[in-house]
Each structure stands twice: as structure tokens, then as C-alpha cells.
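> The amino acid sequence is not available; the structure is as follows:
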């Protein structure tokens, strides 16, 4: 099993992904071989540079950056942008935001959600808000304002379960949701009004391929995954991403990548990543590496972190102009959450996707 995070043109989905039989790794990809690690242990191709923009427990623009930085996303902000990051710690989770100016300097940092529990994954909405999901029993989904103007609000109609990630299908105006349980389900939420997640219908995918309503999304007496008899079950659903009529999601327990074709209703397990790579640059983040997958399925190294024992990579996202890649390590060089020393990185360079914008 290979633990992987996939990143493409500013979108990401994370989890354990079965790669099937990809072609062998090459020594150098289109950006060239990796150089020597810098002072932070970050090795990059020659034309790229990296830096740490935030560290857990330390001040950044007046804000103490949170521990266990997890899922994240970027949002446009005038001539700059905002990067939001979940905090995957119990009871004090929540979300913090970094505001960058046009030159890429941090000019503000602030909380957009506080006092929640184990916020690991989530998803960016088409209307530029961030869904932060609690990965606990009867966990909630919170809709957060990356710009810090409006208070975060729970979206209880989206169900109370061990939430992992959310992906938006604007074509059908639904939100796909994964569940981090050994017998978790794959859900979709149909808002009453697209753009407003306050009310709507929560449905679960069944073994027949049909979607059926979850009778009690609040799960007061029975878990949502146990309320529909023929619900399809998946081994610890992880992050998901909608692209071109297909919702891709991963299951951490068995290391699989799933593809739900929203047009045909078919659910498949692609054996390689080449099909996704064909749509553009595809970056695959492993334990301490980010690799680039070519349209033909070849894998080449893009960056490597050294000296970060057991520090899983999380929250990858591109800035809106495609020139900067952000990601975090759950923990720092110690490899333990108790140390509270997670790092949030920025990588800058001539990404091919930036030239296309």
C-alpha cells in the first residue's frame, strides 16, 4: 500500500491510493533533477525555491499557528490570495488562514473557525468558502469564510458522522462526502438551493448504484452508515475531488482509488493515475515526497523532505495563479503531535500550469 496525496491545478484529494502498476520512477522529470536539501530539509529542482511560511506554536503575522496542520485550500483575494489550513487536533481544532499580497508576503493571519474537534479534511466551495469537517463520531461540517468577514456556521443537514472530505459537482449541484470508518459510506448532499448548504437532502450510495435518502442525518439513534440496508460500504473513506464528470475518492483502509462517474452512475477503481495525469500536471505526494506523474504514467520526483520522521504531508493547494504550491507536515522533525511543531511550506517556480493562465 502506498500513502499518497494527489494535487492537480490547485485541487487536491488525499489518502491511501493504490497505484496499480505504474511505470518505473525516472531519475529526473520535466523540471530536472532534485538539488541538495536546504536548511529546512527541502530538496527541489534547480529552478524552484521553497520556504516555511508558518510553524505550529510560533507567531505568524501576530497569530500563533495551529498544531497538526491538515487539509487546506487557496482562494483569490484581489491581487493576492489566501491559504486556509485545518487543525487536526482534538477539541481545539478549527481553521486558520494566511493572507498573501501580490508579492507573496504574508500580510495577515487569523482564525476562521475555533473550538471544533479533529478538523482533518474538507473542501473548497465554488462560491469561495471552505468546508471544514470533523473526523469524529457524529462530526459536523462547518462552512467557513476564508476572508474572515463572516462567522463559520455548522451545516447540520449534511449529516453527523465521521466526516473526511467534500467535493463539489456544479454540473449536478451536489456535494460528495466521504466517511472515515472501516464500514464508511459514500454520500451526496443535494442543497435545496445551490450556493446555500443550510437545507437539503443527504443521500447514500447503495450496492445497486442508486442513491437513497438517509432517514435521519442527525444520527441521534443510529449512525448514518447503518440506516440504509443496502448502502455500499468502503474501508475508511478519505479525500475526494470532482473533475470532468467524475468524483475521485480514496479509501485509506485498503489503499484504493475510486472513480464515481456521475453521468453513468458507475463506480470503478482505476489501476493507474495516467488517465488523471492526461488532463494536466498531476503531483502525487507521498510520506515525504511529491512526485510528478506524466500522461503515460511515468513517475518522477518533484520534491523531497528529509529529517521529518513520520511527518505526513497534508493540505496541498496551488495559489490561484498556479505559481506557488502550499503544503504542510502534520508534525515537524520530531514526528510526534505532542511537540506541536508542524510546518507549512510554500514552493515557488516555473510550474507549467502557471504559463497556461
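Yep, it's here. In this text, all values refer to a predicted model and were calculated from it rather than measured experimentally. Residues are numbered from 1 along each chain as shown.
> okay, CA-based contacts and neighbour counts for the rest of this
OK.
> Can you give me every residue that contacts residue 297?
Under the criterion of Cα atoms under 8 Å, 6 or more residues apart in numbering, the neighbours of residue 297 are 22-23, 272-274, 277.
> Same check on residue 132?
Neighbours of residue 132 in contact, by Cα under 8 Å, 6+ apart: 86, 94-95, 119-123, 141-144.
> one step back: among the contacts of residue 297, which lie within helices?
Here DSSP state H is the test, and the contacts of residue 297 give 274, 277 as lying in helices.
> From the contacts of residue 297, list just the buried residues.
Buried residues within those, defined by neighbour count using 16 or more other Cα atoms under 10 Å: 272-274, 277.
> okay if I get those as JSON lines plus distance to residue 334?
What follows is those, written out as JSON lines (distance: Cα to Cα, whole Å):
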{"residue": "272", "distance to residue 334": "34"}
{"residue": "273", "distance to residue 334": "32"}
{"residue": "274", "distance to residue 334": "35"}
{"residue": "277", "distance to residue 334": "34"}
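> With respect to residue 39, which of those is nearest?
residue 277 (31.7 Å; Cα to Cα).
> Show me which pair in the contacts of residue 297 is furthest apart.
The span of the contacts of residue 297, defined through Cα to Cα, is set by 23 and 277 at 13.1 Å.
> Tell me how far stretch 290-304 lies from the chain's centre.
19 Å (Cα atoms, centre = their mean, to the nearest Å).
> List the buried residues for it?
For stretch 290-304, using 16+ other Cα under 10 Å, the buried residues are 290-295, 297-304.
> can I get these in a markdown table with secondary structure and distance to residue 44?
Shown next, in a markdown table, are the buried residues of stretch 290-304 (DSSP: H, G, I helix; E, B strand; the rest coil; distance: Cα to Cα, whole Å):
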| residue | secondary structure | distance to residue 44 |
| --- | --- | --- |
| 290 | strand | 10 |
| 291 | strand | 11 |
| 292 | strand | 12 |
| 293 | strand | 16 |
| 294 | coil | 18 |
| 295 | coil | 22 |
| 297 | coil | 21 |
| 298 | coil | 19 |
| 299 | strand | 16 |
| 300 | strand | 12 |
| 301 | strand | 9 |
| 302 | strand | 6 |
| 303 | strand | 5 |
| 304 | strand | 7 |
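> this is the comparison structure:
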């Protein structure tokens, strides 16, 4: 995989700017990441919030389902899931989905330059099981319905503009989305045991009201070349989108998706894999596979994924040992944090503040194991840049 020369990119804030280096890509594929010593060292004892962190890092709880957020009058939603951060003057906003059905939707928390909570509000209502999604380069949040024939909704993190249903992006069991400003497309995952990997090509970049939905076509191997083919009927009825194109590649439970510097990664929880698509030469390979590690796999139940300007990937666990793990550009996978005492939950929504010093995430069901027990956290510390 070897991302050290591929990924020195400024990915924070949803942009990607190469900082030098030459592409290593050749005919051979590198082995998936292996366990090793991570860049942040071992996890310490649980802190007051039950979070195990490396030395130099601290956590705080910013919201709990069913309770008011900070000193605001807004009640935080149940089952917090996928999320993203947006610059807001000298402060920022964290957006979070609600994976309940019905009445899922999404909410936002606003922070000052010091990290103080200054507001919280609803940005999407009346939708179903909003799981993950993705940030656009024009600073909207794509909230995805993880239900059969689900939609993508484009929402305003500031809560000023009404959310818009984007039917052209296809109707299927949506999971995550990732924007590629170079090819001007949006990548989409599908949470089915035989799901597909898609991209949406808007007619006009920055306007998702019309365009072409395409599916990845490739062989059955874990590495090779791929192409894209148009989906004839994006509304998925009467034939599901995943069944419309012969030769489209099947993936076992598509989850998180992240783009940076001509590469897109996505996870499949059915087989605990992180896939890597190399967009300059249209090849794909495994960035991580828990069945191929030497010894005990530190990362299982792979789910949401995000990245930093250092090239590190942060992958959240749905189950597993309730960790967020880091995969480095040197192809080392290691635990970054662990939440204790919440084995009936899952880690969701990892996203970094615009300056890269704070990581937000949620435990979807918290200590109770119920969707009404969700907890949203912030971790602050010396993240690599």
C-alpha cells in the first residue's frame, strides 16, 4: 500500500493538495497493513469518561442522547452516527447523523475558537436511519439513508437552508459518501452483503440535482483493475441498482468512505477489510484485511473512516473492542483509543476539527446499549500533521 509518498496531502476541511513526492505505483501490489507500534504509543488507563488514550491526549463528552447540548436548549438526537466538521469563522461545526427509523435526520453543534459550545440545532428531519454520509467541497453535508431504496439528502451544516433530497444519486441502502474534486464525482458505499461501490457524476460540479450514477466493474479478486459503468435505472425499482450491471463487483457490507490525493478508501464490515482504489491508474487492492494480519488483529468490525494531513487513516469499530485504530502511511495498524464498558455499542462519526487538533466521534448506544444512550466525544491532543 505504501502511502508515505502518495498521501502527504492537506485533507482537512475536505480539500486535498499534494505536498510533493512521486507515486510509487507499479505493477505489483503491496501487502495490507500489519499490526505494529503506532505513532502515538500505547493506550493508558480509562479516563473519567471511560476512554483509553495515548499519553498527551484528553477527552470530554460534548453531547448525550436525550439531554441538552451544553448550555443550549437543544436536545441531542438518539443513535448518533456519521459526522463531519466545517470551519465557521474562527470556530467550527460538527455535524452528526441519527441512525433511527423513523425520524432519523441530523443535528449540528457549533464551537467557538476556544472549543466552547455556542449552539446546537437540527439540520435534517423526517428521514429514516441516517447512518453515514460525507462532506462536499462546497460545505454541505450529504446524509445517507441506510434503508432499502434510501435517499441521499444534501443538508446545510449552518441550518439556514432547507435540506434537499438528491434522488439522482440513486435509491439503495446508502452508507457513506466521499467527494473527489479532481474527477468531480461523489463515491458511495452500499450496506448490503452483496453491495456495490458507486460514483455519482453530477451534470454540473457543485449541483447534485442531476447526473449519472455509475457502478464499479471488476473481477472477483482482491486486487486488479476496474472501470465504471452507468446504472440504467438509478431509482432501483423494480431491479435493485446492485443487480443492474453484469460484472459489477460485489462487496460485503460497504461502510465508511474517504478520499484524499487521487485515492479513495472504503470499508466492508462483512469481511473486516479496508479497500484502496488508486484513481490515477484505475487499480484496486486491500489496504487492510484482519484475516491477513500476523498475530492478533487490532482492528475488527471496520466501519467509519477518515484521514489526516499526515496520511494517517482513522478507522472506527462497529463492535470489536470499541476502538478507533490508525493505519499509517508506513502500513502499520495500531489502536489509537478505546472506550471501556460499552460493548453493546459501536464507534461512529470520526471527524477532525479544521485545525486537526480535535477528533470528534460517538458511541452510538453508550453504556446502556440502547439508541437513547448515545454519547458524543471530543479528543484533543498532539495529532500528527
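Sure thing, it's come through. None of these values were measured; they are calculated from a predicted model.
> with the contacts of residue 132 of the first structure in mind, which one is nearest to residue 255 of the first structure?
residue 121 (17.4 Å).
> Buried ones in stretch 52-70 of the first structure, by neighbour count?
Neighbour-count burial for stretch 52-70 of the first structure [16+ other Cα under 10 Å]: 54-57, 60, 63-70.
> Please point out which of the contacts of residue 132 of the first structure the second structure shares.
Retained contacts for the contacts of residue 132 of the first structure in the second structure, judged by both residues aligned by TM-score structural alignment, their matches' Cα atoms under 8 Å, are 86, 94-95, 119-123, 141-144.
> can you give me the strands for the stretch 151-300 of the first structure?
Using DSSP state E, counting those that start in this stretch, the strands assigned to the stretch 151-300 of the first structure run over residues 153-154, 163-169, 174-179, 186-193, 196-205, 211-213, 237-243, 246-251, 256-261, 267-268, 282-285, 289-293, 299-305.
> With the second structure overlaid, report how far the fourth one is off on average.
What it means is strand 186-193 of the first structure. Superposed on the second structure, strand 186-193 of the first structure shows a mean distance of 0.8 Å to its aligned residues (mean Cα distance after the TM-score superposition for the first structure).
> again, but for the second one
Taking mean Cα distance after the TM-score superposition for the first structure, the mean distance separating strand 163-169 of the first structure from the aligned residues in the second structure is 0.9 Å.
> returning to what we had before: identify, from the buried residues of stretch 52-70 of the first structure, the entry nearest to residue 204 of the first structure.
residue 70 (26.1 Å).
> I'd assumed residue 331 was in contact with that closest one.
No. The criterion here is Cα atoms under 8 Å, and residue 70 of the first structure misses it with residue 331 at 9.9 Å.
> Make a markdown table from the contacts of residue 297 of the first structure and add distance to residue 196 of the first structure to it.
What follows is those, written out as a markdown table (distance: Cα to Cα, whole Å):
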| residue | distance to residue 196 of the first structure |
| --- | --- |
| 22 | 41 |
| 23 | 44 |
| 272 | 36 |
| 273 | 34 |
| 274 | 35 |
| 277 | 32 |
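> which one among the contacts of residue 297 of the first structure gets closest to residue 30 of the first structure?
For the contacts of residue 297 of the first structure, the nearest to residue 30 of the first structure is residue 277 (13.9 Å; Cα to Cα).
> Kindly state which residue of the first structure is aligned to residue 185 of the second structure.
Alignment note: residue 185 of the second structure maps to residue 174 in the first structure; criterion TM-score structural alignment.
> Stretch 81-88 of the first structure: which residues count as buried?
81-88.
> could you measure residue 9 of the first structure against residue 320 of the first structure, distance?
9 Å (Cα to Cα, to the nearest Å).
> Give me the buried subset of the contacts of residue 132 of the first structure.
Applying 16+ other Cα under 10 Å to these flags 86, 94-95, 119-123, 141-144 as buried.
> would you turn the residues you listed into TSV with secondary structure and distance to residue 153 of the first structure?
What follows is these, written out as TSV (three-state DSSP; distance: Cα to Cα, whole Å):
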residue	secondary structure	distance to residue 153 of the first structure
86	strand	15
94	coil	12
95	strand	13
119	strand	14
120	strand	17
121	strand	16
122	strand	14
123	strand	15
141	strand	8
142	strand	5
143	strand	5
144	strand	7
